[in-house]
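> quick check, what structure comes out for this input:
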Amino acid sequence: MRMLFTEAVVLCAAFFMLCFLGTGTDAKNLQNYSSYPDAAQSRIRAIPEYEHQFKEQNPFLTFTANFLLFLAILFVFGIFIRQSNFVQNFLSLLILGQTLNAFDLIVIDLLWWRHTPRIRFSKLPQPALYQDPRKHIYAFIRAFIMYCAIALIDGYLLTLF
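You can find the predicted model right below:
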């Protein structure tokens, strides 16, 4: 249990650092265009200087890429907490994935992202444009399902080894 807690802390800290380092300038923020509320996105599209600096992401491809990425990450982390029993492996990975998911929603998206000036665009400084949490809540729901599937797959694979 101690190792599971340690892994959760490491994953959450690494995820926060990636989010922090991926923000702070208009160029970096435009790479995360799909995370912004619809009101902010429509304003971003209307600014000529931002034109051709962001991409509309295909939600299916984004989900698939995240699924494969976290399938690999949680498998590697699962090696260090592996048990001989599928149920234990499944539950450990489920706890690890959902802890990361809850951390992403609560700490990163609702507490930090919506309030930090780092994610604001220089041409759109109004904080109200960044406050709508709907996209973050929908992402949490998608990730909830994703981490359940990953825990099933990786839990089974870890049991085989």
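
> all contacts plus neighbour counts: C-alpha atoms, from now on.
Noted.

> what is the end-to-end distance of stretch 31-45?
Terminal residues of stretch 31-45 lie 13 Å apart, using CA to CA, to the nearest Å.

> same thing with stretch 34-41?
8 Å.

> residue ranges of the helices in the protein, please?
Counting by DSSP state H, residue ranges of the helices within the chain are 2-21, 26-31, 38-45, 59-79, 86-103, 134-160.

> next, name the residue at the spatial heart of this protein.
When CA atoms, centre = their mean is applied to the chain, the residue found nearest the centroid is residue 104 (5.9 Å).

> I'd like the structure of this one too, to check against the first:
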Amino acid sequence: MIAAVFYFLYWGVCFLGTGTDRKNLIGLRSYPDEVQTRVQSDPQLGQAVPKAKSTAAILLSNLLLFTVVFSVLGLALKSVLGLNNYLSAFWYFLAFGEGLGLFDLLVTDLLWWRSTKRIRFSFLPEKKYYQDPKKHIESFWRGIPLFAAAAALAALIVTVL
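Below you'll find the model as predicted:
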């Protein structure tokens, strides 16, 4: 139940982070390459494209983010969730994180993202440009070890504190 609520809150954040060209620029790296190229060469939007971050920087920031989120959740609900030792905490956070990754891929990326008009840039409204799932699938694969590492760290924090 807690995971389902969290997953839909996560989707809500994704929803609120889209809807205008400026908002959509923030997540430009998750767009198909052709869309990225067109946005970067657009006379107006091209100048507003955020500076690219390295994959390592993105992974480290996500590791920190999910370690903090899992730790806060675990500390707040430690007794309710039965996180009374490292292994129980690790398995809970691992299932929680990998479930989030799968939810993000299937629901957010493959069902909603590819169909909604909110993620389309105003100068490129045709749905066909946004259908390639390659970036989303790559992100899912990168998320597997990321969530495992966040689960290990959060389990340690929850167990020690």
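
> re earlier: how about the residue nearest to the centre of the first structure, what does it touch?
12, 140 (CA atoms under 8 Å, 6 or more residues apart in numbering).

> could you find the closest non-adjacent residue to the equivalent of residue 63 of the second structure over in the first structure?
Under the alignment by TM-score structural alignment, residue 63 of the second structure pairs with residue 67 in the first structure. Of all residues not flanking residue 67 of the first structure in the chain, residue 146 sits nearest, at 6.4 Å (CA to CA, 6 or more residues apart in numbering).

> that neighbour: how many residues sit nearby?
The number of residues packed near residue 146 of the first structure is 21, by other CA atoms under 10 Å.

> return the distance of it relative to residue 113 of the first structure.
Distance from residue 146 of the first structure to residue 113 of the first structure, counting by CA to CA: 22 Å.

> kindly report the same for residue 106 of the first structure.
Distance of residue 106 of the first structure to residue 113 of the first structure, given as CA to CA: 10 Å.

> one step back: surely the match of residue 63 of the second structure and residue 148 touch.
No: using CA atoms under 8 Å, residue 67 of the first structure is not in contact with residue 148; the gap is 10.7 Å.

> number of nearby residues for residue 72 of the second structure?
Using other CA under 10 Å: residue 72 of the second structure sits among 15 other residues.

> and the aligned residue in the first structure for it, how far from residue 19 of the first structure?
Aligning on TM-score structural alignment places residue 72 of the second structure opposite residue 76 in the first structure. Plainly put, residue 76 of the first structure is 21 Å away from residue 19 of the first structure if you go by CA to CA.

> please report the distance of the counterpart of residue 142 of the second structure in the first structure from residue 82 of the first structure.
Aligning on TM-score structural alignment places residue 142 of the second structure opposite residue 142 in the first structure. In this view, residue 142 of the first structure and residue 82 of the first structure are 26 Å apart by CA to CA.

> what do we get in the second structure for residue 57 of the first structure?
Taking TM-score structural alignment, residue 57 of the first structure has residue 53 as its aligned residue in the second structure.

> pretty sure residue 109 of the second structure contacts residue 138?
No: between residue 109 of the second structure and residue 138 there is no contact under CA under 8 Å: 11.6 Å.

> compare the two and say which is more crowded by neighbours.
Here residue 109 of the second structure and residue 138 are compared on neighbour count by other CA under 10 Å; more neighbours surround residue 109, at 22 against 12.

> who are the contact partners of that one?
Counting by CA under 8 Å, 6+ apart, residue 109 of the second structure has contacts 133, 136.

> and it, what's its match in the first structure?
Here residue 109 of the second structure is matched to residue 109 in the first structure, going by TM-score structural alignment.
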